[in-house]
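Undergrad: Just the structure for this:
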Amino acid sequence: MLHLFLGHYVADHGFTHNSKLRHLKGWNFIQHLIWSAFAILAFTFDTLLYTVPVILFTFIAIHLFFDYLRVKVNKKVYYHLIEVAGMIIALIFNFVVSDYFKTSYLSKEFVLYILGMALVTTALSYFFRNFYPAIENYEDLEGISERLAFFIFFLAGKPFFAFLSLFFGFLFRLWKVKKFDHVWWISPVFAIFFSIIWKGIVF
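TA: Model (predicted):
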């Protein structure tokens, strides 16, 4: 039951260019804070909001505090520490209130599936932007698309279409970029290994 952790992760990584969060200012920063609160509530409102709202809003406040810290620090190592600390705290809070999620309209399997989609699309992008090739504004749209397609098809028991999606993803890169990049192999390999592992976790 990882509802709270999922909300935390989606708030800072789902539908969001995580590396740009550290540079947000003014209204853009406020918009992210609002988005974060609603993202967490989206996966917990039917349980924690009505049972232990104090714990829920305490966690949201902690999450928003980490969002604030992210825009205040100026060393890359601190960004990573904030991400790791936030995830650890999210897991701790999630463990404390996990029993409440048994009555959630979101099943355990569905939450794991959505979390897997979020991780397969964004975890590698975080690696590309922060570690290798360490380009903060690295655009990984093609990689995200191929990893997501592979994940969906593979977990649906359609391995042929899963690998076909990687093939078409490679052709699209050749057509769009027209210059081979040595990091291209990382994305499909990650998609394959992650999807195999995650399918075992979900099913």
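Undergrad: For the rest of this, base every contact and every neighbour count on C-alpha atoms.
TA: Will do.
Undergrad: Which helix or which strand is home to Phe154?
TA: Element membership for Phe154, per DSSP states H and E: helix 141-155.
Undergrad: Which elements pack onto the helix or strand just after that helix?
TA: Counting by DSSP H and E, the element after helix 141-155 in chain order, helix or strand, is helix 159-177. If you count contacts as 3 or more C-alpha pairs under 8 Å, 6 or more residues apart in numbering; DSSP states H and E, helix 159-177 packs onto helix 141-155.
Undergrad: which residues in this structure form strands?
TA: For the chain, no strands are identified by DSSP state E.
Undergrad: Which stretches in it count as helices?
TA: Using DSSP state H, the helices of the chain run over 3-13, 18-21, 26-42, 48-51, 53-72, 76-97, 108-130, 141-155, 159-177, 186-202.
Undergrad: List the contacts of Phe154.
TA: When contacts are counted by C-alpha atoms under 8 Å, 6 or more residues apart in numbering, Phe154 is found next to 161-162, 195-196.
Undergrad: ok, now with 6 Å
TA: Ala162 (C-alpha atoms under 6 Å, 6 or more residues apart in numbering).
Undergrad: before we move on, what about Ser195?
TA: Phe151.
Undergrad: Could you measure from it over to Pro188?
TA: According to C-alpha to C-alpha, to the nearest Å, Ser195 stands 10 Å off from Pro188.
Undergrad: Glu109 too?
TA: Using C-alpha to C-alpha, we find Glu109 at a distance of 24 Å from Pro188.
Undergrad: which of these two has more neighbours?
TA: Pro188 (21 against 14; other C-alpha atoms under 10 Å).
Undergrad: tell me which residues in the helix holding Phe154 are buried?
TA: Using 16 or more other C-alpha atoms under 10 Å as the test for burial, helix 141-155 gives 142-144, 146-155.
Undergrad: To compare with the earlier structure, here is another sequence to fold:
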Amino acid sequence: MFDAVTGGYFKKGDEPLSAIQVLNEDLAQLKVSSDEDRALEKKSIKSLNKYLGTYSIRVDNSKYERSIINSHITYIKDIEDVQLEASQGYIPPTIFVDNESLFSISPYEEYVNDESDEIPTIIFAKKNIKDDDENYTKFTLGAFMNSVMMEEFYVRINQGEFIKVDTYYNLSIEKGVTTIEISLDGVNPLRQIVIKK
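TA: All right, here's what the predicted structure looks like:
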């Protein structure tokens, strides 16, 4: 994890640390390398801990060689760090993961889809804020598996019936707790998300 302003970076011993490694380390045990190695002050550690719960990278999932990057993968170390809304509005379409391995792949490595996914992943995109009202917040929900958006899956909201979805589902989230499940066969739920609003 590199600070472009100061030229400093976190390290443990003599080893520079990636952003994911910093998130998972005790900041009190790390040093900051810049002009001279130094330990973090307790005040700085307390301040930094507020901001070091997640780490996002942009994903190029554009089609047809258009250079549009419209989604992110966000590593979370604690489920409580997941937020759909930030201080400047809703986050872009994001996939939340707790698996560090995705962040250790070189961007220069050519991607090969091994089609090993057995469970689809849910992705949300915020619909127009003007569509929201005081009772409902509207999102578009999709699912993908093996790096491809699924053209057909099933969704169930708050233990209701599974509904067949063709590519995208328009989701209205009420105040309170909303449980969203997806399935491939309309019977067996494979993933669940609980949103507290």
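Undergrad: TM-score for this pair?
TA: The TM-score (TM-score structural alignment, normalised by the length of structure 2) is 0.26; 98 aligned residues with a C-alpha RMSD of 6.1 Å.
Undergrad: The longest helix along structure 2 - contacts with which helices or strands?
TA: Across structure 2, the helix with the greatest residue count (assigned by DSSP H) is helix 42-49. The contact analysis (3 or more C-alpha pairs under 6 Å, 6 or more residues apart in numbering; DSSP states H and E) places helix 42-49 of structure 2 against no helix or strand.
Undergrad: so what secondary structure elements neighbour the helix or strand following that helix?
TA: Using DSSP H and E, the helix or strand that directly follows helix 42-49 of structure 2 along the chain is strand 54-59. Where contact means 3+ C-alpha pairs under 6 Å, 6+ apart, strand 54-59 of structure 2 is packed against strand 71-76.
Undergrad: hmm, who's touching the strand it packs on?
TA: 54-59, 93-98.
Undergrad: What of stretch 168-176 of structure 1?
TA: Residues outside stretch 168-176 of structure 1 that contact it (C-alpha under 6 Å, 6+ apart) are Glu146.
Undergrad: Would you mind listing the buried residues in it?
TA: Residues of stretch 168-176 of structure 1 classed as buried: 169-170, 173 (neighbour count, 16+ other C-alpha under 10 Å).
Undergrad: buried residues in stretch 62-71 of structure 1?
TA: By neighbour count on 16+ other C-alpha under 10 Å, the buried set for stretch 62-71 of structure 1 is 63-64, 66-68, 70-71.
Undergrad: follow-up on the earlier one: what subset of the contacts of strand 71-76 of structure 2 is buried?
TA: 54-56, 93-97.
Undergrad: re the thing from before, for Asn130 of structure 1, state which of the buried residues of stretch 62-71 of structure 1 is nearest.
TA: Distance to Asn130 of structure 1, by C-alpha to C-alpha, is smallest for Arg70 among these, at 14.4 Å.
Undergrad: gap between that closest one and Ala85 of structure 1?
TA: For Arg70 of structure 1, the distance to Ala85 of structure 1 - C-alpha to C-alpha - is 12 Å.
Undergrad: With Ile62 of structure 1 instead?
TA: To Ala85 of structure 1, Ile62 of structure 1 is 11 Å away according to C-alpha to C-alpha.
Undergrad: before we move on, back to that, return the member of the buried residues of stretch 168-176 of structure 1 nearest to Tyr113 of structure 1.
TA: Nearest to Tyr113 of structure 1 out of these is Gly169 (C-alpha to C-alpha; 22.4 Å).
Undergrad: what's the most buried one of the helices of structure 1?
TA: Comparing the helices of structure 1 by mean neighbour count (mean count of other C-alpha atoms under 10 Å), helix 3-13 ranks first with a mean of 24.
Undergrad: Give me the contacts around that one.
TA: Contact with helix 3-13 of structure 1 is made by 36, 39-40, 43, 90-91, 94, 115, as judged by C-alpha under 6 Å, 6+ apart.
Undergrad: Let's see that with 8 Å instead.
TA: Identification of contacts with helix 3-13 of structure 1 by C-alpha under 8 Å, 6+ apart yields 18, 35-37, 39-44, 63, 87, 90-91, 93-94, 101, 111, 114-115, 118, 122.
Undergrad: which helices and strands does the lengthiest strand in structure 2 pack with?
TA: Using DSSP E, we find that the single longest strand of structure 2 is strand 136-145. Judged by 3+ C-alpha pairs under 8 Å, 6+ apart, the packing partners of strand 136-145 of structure 2 are strand 121-126, strand 168-174.
Undergrad: So for that strand, what gets flagged as buried?
TA: Neighbour count says strand 136-145 of structure 2 has 137-144 buried, by 16+ other C-alpha under 10 Å.
Undergrad: now the residues you listed as a markdown table including distance to Ser183 of structure 2?
TA: Shown next, in a markdown table, are the buried residues of strand 136-145 of structure 2 (distance: C-alpha to C-alpha, whole Å):
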| residue | distance to Ser183 of structure 2 |
| --- | --- |
| Thr137 | 23 |
| Lys138 | 21 |
| Phe139 | 19 |
| Thr140 | 17 |
| Leu141 | 13 |
| Gly142 | 12 |
| Ala143 | 10 |
| Phe144 | 12 |
